[in-house]
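> quick one, what's the 3D model for this:
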Amino acid sequence: MQYTKSFYQIKSSETIFEYVKKEIDTIGYYSLPLQDTKEIKEYAKSVKYSNIAIIGIGGSTLGTYAIYQFLKPTHEYSKELHFFESTDPTDIKLRLKKLDLNNTLFLVISKSGTTIETISIFKYIASLVKIDKNNCVIISENDSKLTQFALKNGMKTFEIPKNVGGRFSVFSTVGLVPLAILGVDIDSLLAGAREVKNSFFEKKGYYETIMEKARFMVENKNRFNINVVFSYSASLEGFNKWYIQLWGESLGKININGTKQALTPIGLIGPVDQHSFLQLIAEGKRDKTVTFIKVADFQDNTKIPSNTLDGFEGLEYIDNLEFSKLIDEQANATIESIKQLADIPYDVITINRVDEYNIAKLMFSYQLLTSVVGRFVQINTYNQPGVEAGKIILKEKLQKN
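Sure, this is the predicted structure:
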């Protein structure tokens, strides 16, 4: 007798681990920490422009912006990144006002080479300034229309591997090229990602953390179907947006049993959202897990001064307190309040230092977590069929106009 099944079933951690190991042969993001960065770094050194305009959307920009925003407050860069993502005409013009178009390098990033938002913005900018091989670089698949355009015009190109999806592409040329031009240590970025990868696949610390978290989320997904990332640093707002795309677009799928899966991502910034969303977490429906992200070393000792305002007796306990200490204690107090409620699952991630190595560790660990959860719920983590219908409808509507 033979028995075959196709229905959904939560498998053992060891089985899931073996499935993920097999993905290394077909899913490209796993190998990105091992790549040679020589060509990227050599090109980056040749760029003299002060402004780097990145034209792209979604996976083509979110990861780069997350790293840029995280590092910018504590790092001095001679160049500046500008992101053109939205087709909102007022947003485009507002961003263009900040640019000297004659002192700008344009990085056009699209995996497919036909992303409508990207090409539309690119066409508009090309009407304002001459686009040629001196001020434009194309980052795309090697056979896309965008790459063909670049080759026809003698422009520099960098390839996006076909087996690297957009939301998993931050450690590919998509992120490394603009960040290297900016002056980011991309080798340190890859070292951080490599540390997490090696630890996971050698079944060390990150294996235990990621597998345990993924299993809990999957086993309790019907009760706790919302995952809140509560980041206690304004510089992690970009990371939050990147996580929302990674989590939502990867895990909102129909599994092999025909069941709709959803672990809804929400990104919050502390302490700002203590004054808004925290109330819902604390006394609202118990359908959320919370991940707190803290920064151990902000590399900033700015203090709250004393005797600058009259009439605030009773608040002397904040005088001469470092803001980094204040935000850390705000995080700790919120975490303690959630702990005392005893019915909200939470965990705490602490970033040791504001640098390339540590932000890469955080981001690669989330990519691995996403892959593991996807395997547990038995979906295709790497496609996005729910997005394609809207693209088709838009194209049909525009062609009729």
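> could you use CA atoms for every contact and neighbour count after this?
Fine.
> break down the stretch 201-350 of the chain into its helices, ranges please.
Counting by DSSP state H, counting those that start in this stretch, the stretch 201-350 of the chain has helices at residues 205-219, 237-251, 278-283, 323-341.
> for the stretch 1-150 of the chain, that is, sorry about that
13-23, 38-46, 62-71, 89-97, 116-126, 145-152.
> what is the first one packed up against?
Right, the one you point to is helix 13-23. Judged by 3 or more Cα pairs under 8 Å, 6 or more residues apart in numbering; DSSP states H and E, helix 13-23 is in contact with helix 356-376.
> check which helices and strands the helix it packs on is in contact with.
helix 13-23, helix 62-71, helix 186-201, helix 205-219, helix 237-251, strand 346-351.
> could the helices of the stretch 201-350 of the chain be laid out in TSV, adding distance to residue 26?
Putting the helices of the stretch 201-350 of the chain into TSV (distance: least, Cα to Cα, whole Å) gives the following:
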stretch	distance to residue 26
helix 205-219	21
helix 237-251	16
helix 278-283	39
helix 323-341	40
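> could you also give me the structure for this second sequence? I'd like to compare it with the first:
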Amino acid sequence: MKYTHNFNPCISDRDIFKEIVKEKEYIGYYNLVHQDTTNFKEYAKGVKQSNVVVIGIGGSTLGTYAIYKYLKYSKSLKKQLYFLETTDPIDIKSKLEAIDLNDTLFVVISKSGTTIETVSIFKYINSLVKCDKDNTIVVTESDSKLNYYAQKNSIKRFEIPKNVGGRFSVFSAVGLVPLAIVGIDIDELLSGAKKIYNGFFDKEDAYKRLLKKARFFAEYKNSFNINVVFSYSSRLEGFNDWYIQLWGESLGKIDINSSRQGLTPIGIIGPIDQHSFLQLIVEGKRDKTVTVIKVEDFASDLEIPHVKLEGLEELDYIDGIKFSYLINQQADATIESINNLNDIPCDVITIDGVSEKSIASLMYEYELLTSLCAKFMYINAYDQPGVEAGKKILKERLSNA
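All right, here's what the predicted structure looks like:
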């Protein structure tokens, strides 16, 4: 008798936890919460330029942007942070026109050191201003060609550990160096991430909720293969973009039995998407889970003024309401409307406020959740062969052009 199958047995929480503990010995992102940040902070103190331009793409920029976007309007930051991450010529030109390049520090980030998008933009910058040790730093692997270039030109270098993948690298030099330069407290970031680390590996609250959520996503992946993050703050737009890369590139894989797996990430913003995507969630096909993310304290007293508008008197009941209260009531109304249907899986994450700890806790939680889902699904969360194939084709096409 011959027997083949394309399914995998369910794994116990205990076995999954053992796998993650074992993985922590060779996958580097887990332990970034313990690193010494002295070198990053000392360098940041000496930066004189008013502008910081990060040149990179994907994992080299998305996490940093997520944190910066979340915090920048609530902090008195020392410098402006910009991101050049696309080869769209209009985007490049329009961004650079708004920046004084002679008062700019360029942070070139590429794990491999040969990312075409990053090198292309860096070449263009070099045609506009001289990039040297006084206005440029490099963040890359120790043996990359970009590292070699930096050495030859006496340019300051920060290392990306080889065992830290790009999309899991936000709490390495990739994110911590540019964020420290503009004045964000990177020790508080690591403190927030470490809170989740401890809560998981000490088998406390984070352990229970993350395992439960990851198990549900994996066991119901054929019924609910679309995971919607509904963030009720425009500040979380960057987080949504980061989550989409983390989730899609980590979990869209072929498993150990050559079966194609994947959980599709969707990132939307409330209340804007209450007027669009919510319709699809509520009355569309039941193939989506929903995670609503709320911010408890927006640190803002902005309120709706007592202004009389002729013909709109019936809405005067909103006068005097704080916008922060309004947006959270909108979130709660959405949550209640979804829960009342009883057939859409929905959970709610409420982060404390607009702080380094809050955003870092959320992001580290999603990194752990991604790793757990991958274990349940019998896939490797840390490679990206589908992306690499496209890179090879692009190189061949450009080389033969």
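> now the TM-score, please.
Here the superposed chains carry a TM-score of 0.98, computed using TM-score structural alignment, normalised by the length of the first structure; 398 aligned residues with a Cα RMSD of 1.1 Å.
> and the helices and strands packed on helix 356-376 of the first structure: which comes nearest residue 167 of the first structure?
With Cα to Cα, the closest approach to residue 167 of the first structure among those belongs to helix 237-251: 5.6 Å.
> so the closest one corresponds to what in the second structure?
Mapped onto the second structure using TM-score structural alignment, helix 237-251 of the first structure covers residues 237-251.
> give me the mean distance between the matching stretch and the first structure.
Stretch 237-251 of the second structure, aligned to the first structure and superposed, deviates on average by 0.2 Å (mean Cα distance after the TM-score superposition for the first structure).
> contacts for that stretch, please.
Stretch 237-251 of the second structure is contacted by residues 58-59, 62-63, 65-67, 69-70, 167-168, 229, 231, 261-269, 363, 366-367, 370, 373-374, 379-384 when judged by Cα atoms under 8 Å, 6 or more residues apart in numbering.
> how close does residue 25 of the first structure get to residue 204 of the first structure?
Distance from residue 25 of the first structure to residue 204 of the first structure, counting by Cα to Cα, to the nearest Å: 21 Å.
> residue 140 of the first structure now?
Separation of residue 140 of the first structure from residue 204 of the first structure (Cα to Cα): 35 Å.
> have a look at the two and say which one is more surrounded.
Between residue 140 of the first structure and residue 204, counted using other Cα atoms under 10 Å, residue 140 has the larger neighbour count: 28 against 12.
> circling back: please identify the most buried of the helices of the stretch 201-350 of the first structure.
Using mean count of other Cα atoms under 10 Å, the stretch among those with the largest mean neighbour count is helix 237-251, at a mean of 22.
> off-centre distance for it?
6 Å (Cα atoms, centre = their mean, to the nearest Å).
> cool, stretch 62-77 of the second structure as well?
Worked out by Cα atoms, centre = their mean, stretch 62-77 of the second structure lies 12 Å from the chain centre.
> repeat that for stretch 101-109 of the second structure.
23 Å.
> just stretch 36-45 of the first structure next, same as before
That offset, for stretch 36-45 of the first structure, works out to 23 Å (Cα atoms, centre = their mean).
> for stretch 124-137 of the first structure, same thing?
Centroid separation for stretch 124-137 of the first structure versus its chain: 28 Å, with Cα atoms, centre = their mean.
> same question for stretch 390-401 of the first structure.
29 Å.
> what do you get for stretch 326-341 of the first structure?
The answer for stretch 326-341 of the first structure is 25 Å, by Cα atoms, centre = their mean.
> by how much does that stretch deviate from the second structure on average?
Mean for stretch 326-341 of the first structure is 0.4 Å (mean Cα distance after the TM-score superposition for the first structure).
> for whatever helix or strand residue 175 of the second structure lives in, packing partners?
Per DSSP states H and E, residue 175 of the second structure falls inside helix 173-182. If you count contacts as 3+ Cα pairs under 8 Å, 6+ apart, helix 173-182 of the second structure packs onto helix 38-45, strand 51-55, helix 62-71, strand 80-84, helix 186-201.
> let me know the angle separating the fourth one from helix 62-71.
Yep, that's strand 80-84 of the second structure we're talking about. Angle between the axes of strand 80-84 of the second structure and helix 62-71 is 140 degrees (criterion: axes from the mean of the first three to the mean of the last three Cα atoms, to 10 degrees).
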